[in-house]
Every structure is written in C-alpha cells, then in structure tokens.
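Chemist: Here is a sequence together with a model predicted from it:
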Amino acid sequence: MSLRLIVLFISLFMATPAALAVPPIQKATLSNGSTVLLMEAHNVPMLSMSLVLPAGSAFDAKGKEGTATMLAGMLTDHTAMHDNIAWADMLDQDAIQLAASASYDTLTLSLTVLKDALNPGLDAFSEVLKQPGWNQQRFTIMKQDTLAAAQKEKEEPGVQAAQAAAETLFGDHPYGHRPAGTMQSLAGLTLNDVKDLFGRQIKPQGAVLAVSGDITLAELLPLLEAKLDGWQGKPAQTLAGIAQPEVTAAKSVDVQMPTSQTMVHMTRLGVARSDAGFFPVFVLNHMLGGGGFGSRLMEEVREKRGLVYGVYSYFSPLAVPGPFVISLQTRADQAEQAETVVRSVLAELAAGKITSAQLKASKENLVGSFAQRMDSNRERVGLISMIGIYGLPLDYLSVWTERVAAVTLDAVRTQASRFLKPESWSRVRVGSKLD
C-alpha cells in the first residue's frame, strides 16, 4: 500500500469534527449546465465529490434491467486511454478513490482524494466522463461475474424477498426491479445496451456535483471548468419523467425456498422525496421500526414475544413514491404469528395510539444522532447530492434538527393513519412449506 493511500485512510478516520456546526452549502453552475454544490471543510486536507445523474435503474430499457449497474461498473473499470490494469495502477499511485454505483433514480460517480492530488484526481474523473472505455472483453468478464453473483443471490432469502416485494408493489413500473437486474435480464445485456444508456443519460445538464472538503468555490470552479471542458449535452430523460406508481390492492405472495427460516417482507407505497409529510413520516418510521431496540416493532415482536432476532422498517423517498418496508426473519412455525403481531402494531399506530412521551423520545434520539450523518466528507457529499438532485432547499441540513424537533403529535398521527393501516400492506414470504 502506498504512503499516500495510508495517509488518506488515516485522514478519513480523523475527519470527524469535535462539535458539529453545519457550514452553508454554496451553489454555482458550470458553463456546461452542471450544478456545483460545495460545503467547505478545512480540518483535513482532502476532498470528496459525487456527481449524480438521472441514469439509475429507472432508466434501464425494458427487458434490459441491470444496465445502469453494469454501466457503473464499466465506467470505473477502464477508459479509452487506460486498460483496467493501467487504470488501477494510475489511481493507486495518487491514492485516488474512484467509484460508481447505480440506485433506482441515479447513477453516482464518486471521488475521494487528498488535496495535493486533486489535479490527477480530477483528470481521472473527467477521463471517465469524456473518454469511457468500451472494451468488449472486459464487458464479457464483468457480465459473467455479475451473472455468477445473481446466481448466488438466488440462494439468498433476503434478495428473493426484496425482488418479489418490488414486483408485487410496482409491477411494470421502473421501480419494479432491483437495480442489479435479474438472471434473465442480465443474460440478454450487450455492450451496446450499456453504451446506449451512457449516450442517453450521462450528460452535464441537470447533473449535480456535490463537493465537501478543503477547498473554496473560487479555487474549485476554474479547475472544474478546465477539466470538464468538452463534456456537453442534455439527458434524454429527467427524474421528472418517471411515472407515478399506481396504488394497487394489497397482495400476498409466497416464494418457496429450502430454508429453515422464513423471511417476511411487508411493503406498501411510501413518500416521494418532495412529499410535504417527509419529516413526520421520518419520525414515525423511527418509532415503528427504524429506531432499533427503542422501536415499537422490536418491543412487541422480539422483546415481549421472542419471535425474531430482529425486525425493522424503512422507507425510500425517491423522485416518486418509493417503497415503505417492514422486514423480519423467523422460524417457519412462527411466521404467521409474527406477521399478526406486526399488523397489530400497525393497527395501533394507525389508530393514533402514540403518546407525547414516545414522540419526544424518538425526536431526541434522531436529533442526537444527526452528527453521525455528517461526520465525514463522503457522508456529507451523499447528503448534498441528494439535496441537489431532488431540488431541496440549500439550508436543508442546517435546519434538519429544527424540522425534526418541530414535528407534532398530530402530524405523526396523521401520517400513521395515512400509511400504517394494516390492510394497505402487501406481504411476501420466502421459505419452505409455505401454505
């Protein structure tokens, strides 16, 4: 491992400030149309940045599910100028941490680098965007690896439950498949499919480049203009073009697998990122199952009855309403009882059985843990890029704790009635001998 890489790793662990004070997010627009959002952090001489584009799995062509994930892999494997071995050596030489990933809405290209290696880091960043490599042999190898991983995932109850839940909830909607794709869709992918998605969606207009670290806007903008010169264009589609998912009747789906445990996924439509009820829903989910051992589901399903090792809930706010999920795993002979208890908890909360003390405890826990969401440049750019791509206010982080603290009991009860009625939740079970 190079000395520079060792220093980078040490810096990552030293990046937590003694006391959290949220610096302002500064905004600028490059000449190519990209939005730049910067949060200065001068305590460590390093930077992280994330370029977020509307090129996630929602933009996969029909029958080509998994394209965005394959594109993310190809972009950081090699370029037109460097094969995969030379590319890896070049990045390692300056401890350049370069990665890409695809989610439902977006494809993200990320860079973390020491400040004195910013120039070579940005050179690599721009090379990915302006001179991507489309080596057929590398694509074939990566496709084989992806198919092998997908085959292995067929043995994972959690993966099968997540895929079945997505299909049950969203059907033919673009969110109706996992970003990784399926065995069938991956088998049919070609290099041209990946190149087509790049050509359609990897464009600067509408893209958001979030940056956090030891740099000022006056230093950053000239560098970006120079490095990204020549990268032009507008994406064929934007997040605004993603259709609203249809609300459908709750369903029950069983997936047979030879397992001793039964995985239970319960799901329904949640909120979009822009939903006015986001903060009350956020607090409500913490009370329901997002708050670990302090949550209602953990108390009722595990602590009182010992039916599971763990049970949790989460919701994914996307460009349009994403999934709201409750997940647990238990013995096959206890699955029905566990689901009954979960639905009982949902019914109680939907009926407004929430006390002021419970609300106060949840809000205090969330406010107290906020610093952990901001304790590194990488985490900050994740939040900043989310603000940019979904068009949230630039003061979103600085007033976050105030917004949580301001959530009222009436607001939480309203959202509980809106989302937690048990009859609105579909259920997927994965296991053996399901009746």
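Modeler: Okay, I see it. Numbering: from 1, shown residues only.
Chemist: only C-alpha atoms for contact and neighbour calcs from this point on.
Modeler: OK.
Chemist: Now do Gln329: how many residues are near it, please.
Modeler: 23 (other CA atoms under 10 Å).
Chemist: what's the distance between the closest residue to it other than its chain neighbours and Thr108?
Modeler: Nearest non-adjacent residue to Gln329, counting by CA to CA, 6 or more residues apart in numbering: Met263, 4.4 Å away. For Met263, the distance to Thr108 equals 31 Å [CA to CA, to the nearest Å].
Chemist: of these two, who's got more company?
Modeler: Thr108 (25 against 22).
Chemist: How far does the helix or strand harbouring that one sit from its chain's centre?
Modeler: Per DSSP states H and E: Thr108 is located in strand 107-114. Between the centre of strand 107-114 and the centre of its chain there are 15 Å (CA atoms, centre = their mean, to the nearest Å).
Chemist: ok, the residue nearest to Glu364 when sequence neighbours are not counted - contacts?
Modeler: Counting by CA to CA, 6+ apart, Ala405 is the residue found nearest to Glu364 once chain neighbours are left out, at 7.7 Å. Contacts for Ala405 (CA atoms under 8 Å, 6 or more residues apart in numbering) come out as 363-364, 367.
Chemist: List buried residues within these.
Modeler: Using 16 or more other CA atoms under 10 Å as the burial test, the contacts of Ala405 include Lys363 as buried.
Chemist: closest to Arg296 among the contacts of Ala405?
Modeler: Lys363 (14.5 Å; CA to CA).
Chemist: Can you name every helix or strand that the helix or strand where that closest one lies contacts?
Modeler: Assigned by DSSP H and E, Lys363 belongs to helix 356-368. Helices and strands touching helix 356-368, by 3 or more CA pairs under 8 Å, 6 or more residues apart in numbering; DSSP states H and E, are helix 278-285, helix 400-405.
Chemist: Check the offset of the helix or strand where Leu349 lies from the chain's centre.
Modeler: Element membership for Leu349, per DSSP H and E: helix 335-350. Centroid displacement of helix 335-350 relative to its chain, using CA atoms, centre = their mean, is 28 Å.
Chemist: for it, packing partners?
Modeler: Secondary-structure packing of helix 335-350 (3+ CA pairs under 8 Å, 6+ apart): strand 261-269, helix 296-297, helix 409-419.
Chemist: want to compare, so here's the second one:
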Amino acid sequence: MFFASGDISFDHLVRLLEKATAGFAPSAPRSGKGRGATLPAYVPCEEVVSRGTHQAHVMIGNRAYDVHDRRRFILYLMNNMLGGPGMNARLNIALREKNGLVYTVDSSMVSYSDTGLWCTYFGCDPHDVKKCRRLVARELDKLASKPLSATALAAAKRQIKGQIGVACDNRENFALDFGRSYLHHGIEKDVARLMARVDEVTAEDMQTVAREIFDKDRLTTLMFV
C-alpha cells in the first residue's frame, strides 16, 4: 500500500506509482473468508503470575466475534461505552473518578478472520485488586441485566460517531485502515456504512451481547502481581 499526503498532483502520483510498480505481478485481494485450523474449545480460567511489580496488572476477557459476525458492531459500541478513550467511559468513572483506585483502566476488542477477543485492563495497588474486580463485575452486570435507556443509547452513538469523525482527520491512519480493509477483505473502508451499523444497534441487541460476552462463568482473568 502507498500513502501520500501533501501538495502533489494526483495524476503525477499515479504516474510515479505506475512506474514504480511496473514489475509487480497483478493479484486480486484475498477475501479474508478462508478458514484455517479449527479453533480449540474456549476454556475460561484464572491465572496469577508473580512478577514483583509495583502495581498489579489485571486483564479480564472473553472470546468474542470474528470479522464476519455483525454482532461485532454491537460490541464495538458497547466497548466504547465501557472503556473507550472518553473520560466518561463507565469503567473510568467507576474505578478512577469515583474511587481513585486505578492508574489506568480501559477495554478493547479485536476481530480476526476466525475469532475475536474482548478484554478490559486495569492497573492498581495489589491490595485494591479485589475491590476493582468487584466494580468491573458490577459495570458488566449493569449492561447485561438491564437494557440501556433511549437517552443513554443515543448519547453513546453520538459519542462514538464523533470519535470516528475525528479519527478520519488523521489522514495517514485513515489511509492505513483503508488499505488494511482492502487487503484483508477486498472491500473499501466505508465510514458511512460503519455509521449506519452503529445506528442500527438497539438496546436489546446490546443487552443480548452483554449477557454472552460478560457472562462471569465465561470470563478469563490474568493477573501480574
């Protein structure tokens, strides 16, 4: 993939690239729908590793959705509410702003061709780990036990769409995402389609996904202390 940003003629850029790639053999992008080896059964567990670090590092997560599963858009929105970059992220408010227990807390998700991952991370004093885990569990349970109000859902959608819009202003990252999407899936990155997927999410969708991904019996915990 080539990326260019600046005062350059598009036609001139095309001529330069055609000259530079004249010896490349043409090939079609991979569809990304191929499957490799069968995934092993997911077995949740809890592991504690002693590292003698100043603070405890805790990750809690679950297997999630692959890139072909449209439920990933639901989890994408919900993950942003829980531990996204905004200061109003629920985990940030519960663990840091209200209780001052953590130095860092966030959550993330990733979708691969055959599986996915959702997890949350926090770093705290070792003696606060149990309390932090209870607070995380409480926030996850809130989303699983009760649908979001129409007001809360609309606010979450507005926020993530605003974040997507701001991210698009970073032309280099946008170009890299565009190229990655075409390389892996054979389709162009479509921001309007992504916005539409976000708008389609309902409160019931989010509760259903929360019950599956945040099921306490399906969560794996890794702690470095």
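Modeler: That came through, no problem. Quick caveat: nothing in here was measured; it's all calculated off a predicted structure.
Chemist: How close are the two chains, by TM-score?
Modeler: Put the two chains on top of each other and the TM-score (TM-score structural alignment, normalised by the length of the second structure) is 0.85; 223 aligned residues with a CA RMSD of 2.7 Å.
Chemist: sorry, back to before: of the contacts of Ala405 of the first structure, which stay in contact in the second structure?
Modeler: Of these, the ones still in contact in the second structure (both residues aligned by TM-score structural alignment, their matches' CA atoms under 8 Å) are Lys363.
Chemist: any idea which of the contacts of Ala405 of the first structure is closest to Arg427 of the first structure?
Modeler: So of these, ranked by how close each gets to Arg427 of the first structure (CA to CA), first place is Lys363, at 29.2 Å.
Chemist: so what corresponds to that closest one in the second structure?
Modeler: Aligned by TM-score structural alignment, Lys363 of the first structure pairs with Lys157 of the second structure.
Chemist: Could you look up the SS state of Arg305 of the first structure?
Modeler: coil (DSSP: H, G, I helix; E, B strand; the rest coil).
Chemist: With Val255 of the first structure instead?
Modeler: Classified using three-state DSSP, Val255 of the first structure is strand.
Chemist: circling back to that earlier point, residues in the second structure aligned with the helix holding Leu349 of the first structure?
Modeler: By TM-score structural alignment, helix 335-350 of the first structure lines up with residues 129-144 in the second structure.
Chemist: who's in contact with the helix holding Lys363 of the first structure?
Modeler: 283, 286-287, 291, 401, 404-405, 409.
Chemist: go again using 6 Å as the cut-off
Modeler: Applying CA atoms under 6 Å, 6 or more residues apart in numbering, the contact partners of helix 356-368 of the first structure are Thr401.
Chemist: Buried ones in stretch 358-370 of the first structure, by neighbour count?
Modeler: Buried-residue list, stretch 358-370 of the first structure, by 16+ other CA under 10 Å: 359, 362-363, 366.
Chemist: And stretch 259-271 of the first structure, how far out from the chain middle?
Modeler: 19 Å.
Chemist: Looking at the second structure, name the residue matched to Thr168 of the first structure.
Modeler: Counting by TM-score structural alignment, Thr168 of the first structure has no partner.
Chemist: what's the helix or strand for Thr168 of the first structure?
Modeler: helix 157-170.
Chemist: Just after that helix, pick out the following helix or strand.
Modeler: helix 183-187.
Chemist: Same list (the helices and strands packed on helix 335-350 of the first structure) but as TSV, adding distance to Leu209 of the first structure.
Modeler: Below are these laid out as TSV (distance: least, CA to CA, whole Å):
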stretch	distance to Leu209 of the first structure
strand 261-269	29
helix 296-297	38
helix 409-419	33
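Chemist: mind checking which of the ones you listed is nearest Asp193 of the first structure?
Modeler: strand 261-269 (30.1 Å).
Chemist: which part of the second structure lines up with that closest one?
Modeler: With TM-score structural alignment as the criterion, strand 261-269 of the first structure aligns to 55-63.
Chemist: So which bits of the helix or strand hosting Leu224 of the first structure are buried?
Modeler: Assessed by DSSP H and E, Leu224 of the first structure sits inside helix 217-227. Neighbour counts over helix 217-227 of the first structure (16+ other CA under 10 Å) mark 217, 223-224, 227 as buried.
Chemist: right, and out of the residues you listed, which lies closest to Ile387 of the first structure?
Modeler: Of the buried residues of helix 217-227 of the first structure, the one sitting nearest to Ile387 of the first structure (CA to CA) turns out to be Leu217, at 18.1 Å.
Chemist: Against Thr29 of the first structure, how distant is that closest one?
Modeler: 11 Å.
Chemist: Tell me the residues that contact both of these two, please.
Modeler: With CA under 6 Å, 6+ apart, Leu217 of the first structure and Thr29 have no common neighbours.
Chemist: quick check: the longest helix anywhere in the first structure aligns to which part of the second structure?
Modeler: For the first structure, the longest helix by residue count, based on DSSP state H, is helix 136-153. Using TM-score structural alignment, none of the residues of the second structure align to helix 136-153 of the first structure.
Chemist: The residue sitting nearest the centre point of the second structure: what secondary structure?
Modeler: With distances taken as CA atoms, centre = their mean, Met109 lies nearest the centre of the second structure, 3.1 Å away. Following three-state DSSP, Met109 of the second structure is assigned to strand.
Chemist: After alignment, which residue of the first structure pairs with it?
Modeler: Using TM-score structural alignment, Met109 of the second structure sits opposite Phe315 in the first structure.
Chemist: I'd say that match and Phe324 touch.
Modeler: Yes: the pair Phe315 of the first structure / Phe324 is scored as a contact, 4.2 Å apart, by CA atoms under 6 Å.
Chemist: so what sits against both of the two?
Modeler: What both Phe315 of the first structure and Phe324 touch, as defined by CA under 6 Å, 6+ apart, is an empty set.
Chemist: quick one on the thing from earlier: for the residue nearest to Gln329 of the first structure, what are its contacts?
Modeler: 329, 429-430.
Chemist: Recalculate using a threshold of 7 Å.
Modeler: 157-158, 328-330, 429-431 (CA atoms under 7 Å, 6 or more residues apart in numbering).
Chemist: What separation do you get for it and Ala332 of the first structure?
Modeler: Met263 of the first structure is 9 Å from Ala332 of the first structure, where distance means CA to CA.
Chemist: swap in Ala240 of the first structure?
Modeler: In terms of CA to CA, Ala240 of the first structure sits 43 Å off from Ala332 of the first structure.
Chemist: out of the two, which sits in the busier spot?
Modeler: Ala332 (19 against 11).
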